[in-house]
Every structure is written in C-alpha cells, then in structure tokens.
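A.B. asks: starting from these lines, generate the structure:
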Amino acid sequence: RGQVSLQKAASSALLAWSLASPAALASYGGFSVEDLPPQSQKVLVSNAQRLVFAVDAYVFDLAEDLEDTTKWADVLGQLQSSSDARFVSVSRIERDVISPLRSLSQGLPEDAGGADIDEAVNGLVVSMAKLRMILSGNTITVFDAAGANGSAVSPAVKKEALDLWEDGRNSLNRGIDVVNALADGSEVKPIGKVPSIAETKGLKRNRERYMSYKRDA
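C.D. replies: Model prediction:
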C-alpha cells in the first residue's frame, strides 16, 4: 500500500483550508482525496461506484430472499463458490458485495481508511461464512396441506440468519463510512448506506436500476 505522511496531509489540509470548497475538504484520518497517491485515487473512484450496486445486491439478493425461507436454496447459491477441473469461480456475494470493499482495503493507505475497511471486509466475510453454514443445513422445504410452499425452518433459525445479515450490513456500512468521509462530491459521491431489514420492506427506489445493472453485467 502507498504511504502518505500525516505531516504532509496536515500541511496540505491547512494550505487548502482557505481555498477549497466545503465539499473538497472531505477527509478521513486527515487525508483528502488529493492527498492520496494517484493509484489510490483511481481505486477509490472506481470502487465507490461499485459499492452503490453492492448495497443494492445486499438488499435485493439477500435480505428479501432471507425473509422467505423457501428461497434459502437460492441465497445459498449466492454464497457458494464453484469449481471444476478448469477454473474456480468466486461466489456472487464475493464478486458483487465483498470485492469492492476488498479492493479499497488493498488500494488505500492504511491510515487513510485502508486498515478500517480491511476490518470491515473481515467482519463481512465472517458473517457470510456463518450464514452459509446455517443455510447449508436448512434449505429443505415442505408443503402445507393447502399445497402452498411452507418451510421446515424454525423461527429461531430464521432469526439467527437475519441477525447475521444485520452483522454483515454493519460491516458493509463501516466500509461505506470511510468512502463517504472521503467523498468530495465530484468524482467520489456519498453512497447511501445499507438499510436495516425493517427498512428494506417495500423499498423500491433502487430496484429498477439494480435489475438493469444485473442484466448488463
């Protein structure tokens, strides 16, 4: 990771204070976007955009289906990687949600948010691994007397799964907090954080955009 001295960052901030607009003064740990090495700036800009869709994926591909336990097999598929003799593919949750954070943790200097995002990545990975274990043993569905889909999943197990989703949400939002602190309003714009399970009910504002993104991906 590139290293930028705190002294240089502080000096740059003082020099810019009387000249910059409030948006340009956005910083994290004393670092503004302009203080970052050029490659770190590129990583920040590109992955901040990817995080917008990571939020949508976490809501529309996980939260909604976790609420309906008859769809847990589909959720499990998103959490599992696949491999054959020729190649190994990462899971969808790694590709769409974790990967942008991982790139940021590796591309930003540690004291400019890289270390904090790395902790967020680790927390998210652990939560998703635990969720995968729960779903692996609870994806068998049954039918009720009326022939409608029911589920053999107990309320306690469902709550545990949703709690792990919330843990992952908190980790993802910690990473977003770093990006938002650096957001200068130009190339790096603030990102809406992942809402809670309760707040996702009836959420429609990003669905059309996200489904369009998935079709084009």
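
A.B. asks: use CA for all of it now, contacts and neighbours both
C.D. replies: Will do.

A.B. asks: tell me which other helices or strands the helix or strand harbouring residue 64 touches.
C.D. replies: Assigned by DSSP states H and E, residue 64 belongs to helix 64-67. Counting contacts by 3 or more CA pairs under 8 Å, 6 or more residues apart in numbering; DSSP states H and E, helix 64-67 is packed against helix 72-79, helix 155-182.

A.B. asks: any idea how many residues pack against the residue nearest to residue 89 when sequence neighbours are not counted?
C.D. replies: Take residue 89 and drop its neighbours on the chain: the residue closest to it by CA to CA, 6 or more residues apart in numbering is residue 82, 5.4 Å away. Other residues within reach of residue 82, judged by other CA atoms under 10 Å, total 10.

A.B. asks: could you do residue 207 as well?
C.D. replies: Residues near residue 207, counting by other CA under 10 Å, number 14.

A.B. asks: repeat for the one 4 residues further on
C.D. replies: Residue 211 is surrounded by 15 other residues when neighbours are defined as other CA under 10 Å.

A.B. asks: what do you get for residue 43?
C.D. replies: Neighbour tally, residue 43, other CA under 10 Å: 17.

A.B. asks: could you measure from it over to residue 72?
C.D. replies: In this view, residue 43 and residue 72 are 34 Å apart by CA to CA, to the nearest Å.

A.B. asks: can you map out the strands along the protein?
C.D. replies: Using DSSP state E, the strands of the chain run over residues 82-83, 88-89.

A.B. asks: now do the contacts for the closest residue to residue 161 other than its chain neighbours.
C.D. replies: Excluding its sequence neighbours, the residue lying closest to residue 161 (CA to CA, 6+ apart) is residue 131, at 5.9 Å. By CA atoms under 8 Å, 6 or more residues apart in numbering, the contact list for residue 131 reads 161, 164, 165.

A.B. asks: now with 10 Å, please.
C.D. replies: Listed by CA atoms under 10 Å, 6 or more residues apart in numbering, the contact set of residue 131 reads 75, 76, 79, 125, 160, 161, 162, 163, 164, 165, 168.

A.B. asks: second chain to compare with the first, below:
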Amino acid sequence: MRQDIVAGAKFPDYVLPDHTKTPRRLSDLQGDQLMIVMLTRGFFCPKDRQQMLELVRFHSQLVVGYTQLVTITTDDWHTTNNYRQQTSAPWPFLYDEERLVQKDLDIKEYTDTTHDVMIPHTIVLGRDLEVFKVYNGYYYWGRPSTAELHAELRELAQRTYRDWDITEPELREKWKKGDNPTSTPMAGIPSPWTHSCSRWPARSTNMPVGQREAERRKPASLAAVFSRSRFLSSRAW
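C.D. replies: Coordinates of the predicted model:
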C-alpha cells in the first residue's frame, strides 16, 4: 500500500463502473456518511468470499448506522455481477479491469503468478473519504472481524457527530432555542439531531445532491418510514 494512505489522509476518489456498468465516483456513493471500501482479489478467492459473506450478515447494521459499503475488484463485468449475486451482497460492486486502483495504490499481489490481482485490503473511511483505518488482508486473519468494524465505526461516529451525546447542556440549549433539524446548520458543523429514528440516512445516492439535502431536512411520517424501510431492504443498488 502506498505510504501516504494512512489515518488522516484522503483516499483517492476513484471513478469506476459498477455491476450495472454505470460509472460511479466513490465520493458520490459515500455522500456524507461513513464508508467501508473492500479491495478484493475477486470471485475465485475463497478467503474473499468468506469475508464477503460476513459483511452480508453485517450489512443491515451498516444501513441503520449510516455507513456505506463498496467492493472494488479486478474481475470483468460478468464475473463481478456473478460475484455480487452469488454472495447476495446488496451494495455496489465496482470493477477495475485496467488495474487502475492496483497500480495507483501499489498493491499488486506479485506472489500470484496466475491472476493479476490486488492484495486484499479493507479501508474504513470517515466523511470526505478521510482514511481512519487500513487492514491488509493478504492473510485472512489480517482482515477485520465485524466486531472490530463495529468498534472502529463507533469511535469514528463519535468523532464525527456533534450530537453523539444529546444530554450535553449546550445541545439542550440549542434545541430550546430552535436549532433543530429544520434550522440552518451551525457554521462548519452538521446540524444536531440529523440522525434520529425519525429521519432518513443522511443521503440517498440515487438523488441529485440538492434534492438529497432537501429531503434530509424533511420530517418523515410513520407510513413513509415503513415504506422507505421496505425499499431499502429490497433495492438493487
């Protein structure tokens, strides 16, 4: 891995086609949420498939925890699509047949003389693609368990969300003064109370940015909550 890809650095904002052949930019997929990027050897690797299955079981927690997940592989489109379908993964898979990510990050697995693949990595990102933790998965035990990801995301979320502890007197006062989700956010700080159960995840990646911001500030009816929940559980990214 490149020496500059460390905690606090910005991860490259790659643009690659997804499993529907649609070009996707990482920052657009992330929105203003946290993010996990899985760099995989590909369909043929049993270690990668096992990790993928663990993430599939973990994914529902990522959804309610406002965390995006994306997989990048060097497989072709057909193999990438099969990989995603056969593991029942509901998140975007990006394919990189030109090995742009492999070359840019200097993670060619030179010990594999049959497949021109990447050394597997799992990268936890804060907002704006800021690197929080990098796991080298050349050996399976180098990869994070879902318990480790939970702990990393808890720490990262606590650093990210100003309203992590809404019992703080300052936040109580702001609420009393009307600084609520319908108010203008504080300068440089996301408005508090934007992550309660009465609101959607911060951004939907299928909306234009302006529309996403407008939707994020609208209260949701109970009927809409159930409707949106069914949509999220069935959507085919």
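
A.B. asks: let me see the TM-score of these two.
C.D. replies: Superposed pair, TM-score by TM-score structural alignment, normalised by the length of structure 1: 0.30. Supporting alignment: 119 aligned residues with a CA RMSD of 6.2 Å.

A.B. asks: about what we covered before: just the buried ones from the contacts of residue 131 of structure 1?
C.D. replies: Listed as buried from these are 75, 76, 79, 125, 161, 162, 164, 165, 168; burial here means 16 or more other CA atoms under 10 Å.

A.B. asks: in CSV: the residues you listed, plus distance to residue 209 of structure 1.
C.D. replies: Listed next are these as CSV, based on distance: CA to CA, whole Å:
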residue, distance to residue 209 of structure 1
75, 21
76, 24
79, 23
125, 26
161, 27
162, 25
164, 26
165, 22
168, 23
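
A.B. asks: which SS class is residue 52 of structure 2?
C.D. replies: helix (DSSP: H, G, I helix; E, B strand; the rest coil).

A.B. asks: ok, it touching residue 85?
C.D. replies: No. The criterion here is CA atoms under 10 Å, and residue 52 of structure 2 misses it with residue 85 at 11.4 Å.

A.B. asks: when these two are compared, which one has more neighbours?
C.D. replies: residue 52 (20 against 12).

A.B. asks: now that one: how far from residue 100 of structure 2?
C.D. replies: Separation of residue 52 of structure 2 from residue 100 of structure 2 (CA to CA): 22 Å.

A.B. asks: so the residue nearest to residue 89 of structure 1 makes contact with residue 76?
C.D. replies: No. Between residue 82 of structure 1 and residue 76 there is no contact under CA under 10 Å: 12.0 Å.

A.B. asks: for the host helix or strand of residue 233 of structure 2, packing partners?
C.D. replies: With elements taken from DSSP H and E, the one containing residue 233 of structure 2 is helix 222-234. Applying 3 or more CA pairs under 10 Å, 6 or more residues apart in numbering; DSSP states H and E, one finds that helix 222-234 of structure 2 contacts helix 46-64.

A.B. asks: how far off helix 222-234 does the helix it packs on point, in degrees?
C.D. replies: 170 degrees (axes from the mean of the first three to the mean of the last three CA atoms, to 10 degrees).

A.B. asks: what comes up buried for helix 46-64 of structure 2?
C.D. replies: For helix 46-64 of structure 2, a neighbour-count test (16+ other CA under 10 Å) marks 47, 48, 49, 51, 52, 55, 56, 58, 59, 62 as buried.

A.B. asks: closest to residue 209 of structure 2 out of the residues you listed?
C.D. replies: For these, the closest approach to residue 209 of structure 2 (CA to CA) belongs to residue 62, at 21.4 Å.

A.B. asks: name the helix or strand for the closest residue to the closest one other than its chain neighbours, please.
C.D. replies: Closest residue to residue 62 of structure 2 apart from its sequence neighbours, by CA to CA, 6+ apart: residue 68 at 6.9 Å. Assessed by DSSP H and E, residue 68 of structure 2 sits inside strand 67-73.

A.B. asks: and the contacts of residue 131 of structure 1, which is closest to residue 39 of structure 1?
C.D. replies: Using CA to CA, residue 125 comes nearest to residue 39 of structure 1 of the contacts of residue 131 of structure 1, at 25.5 Å.

A.B. asks: pretty sure that closest one contacts residue 168?
C.D. replies: Yes. Between residue 125 of structure 1 and residue 168 there is a contact at 7.8 Å, judged by CA under 10 Å.

A.B. asks: where do the helices of structure 1 begin and end?
C.D. replies: Under the criterion DSSP state H, helices of structure 1 are mapped to 6-17, 38-57, 64-67, 72-79, 92-93, 99-107, 114-136, 155-182, 197-200, 207-216.

A.B. asks: among those helices, which is the most enclosed?
C.D. replies: Of all the helices of structure 1, helix 99-107 has the most neighbours on average by mean count of other CA atoms under 10 Å, namely a mean of 22.

A.B. asks: name the surrounding residues that touch that helix.
C.D. replies: By CA under 10 Å, 6+ apart, helix 99-107 of structure 1 touches 1-2, 37, 39-54, 90, 92-94, 112-122, 124, 172, 175-176, 178-179.

A.B. asks: dump the helices and strands packed on helix 64-67 of structure 1 into JSON lines; add distance to residue 13 of structure 1 as well.
C.D. replies: Shown next, in JSON lines, are the helices and strands packed on helix 64-67 of structure 1 (distance: least, CA to CA, whole Å):
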{"stretch": "helix 72-79", "distance to residue 13 of structure 1": "42"}
{"stretch": "helix 155-182", "distance to residue 13 of structure 1": "13"}
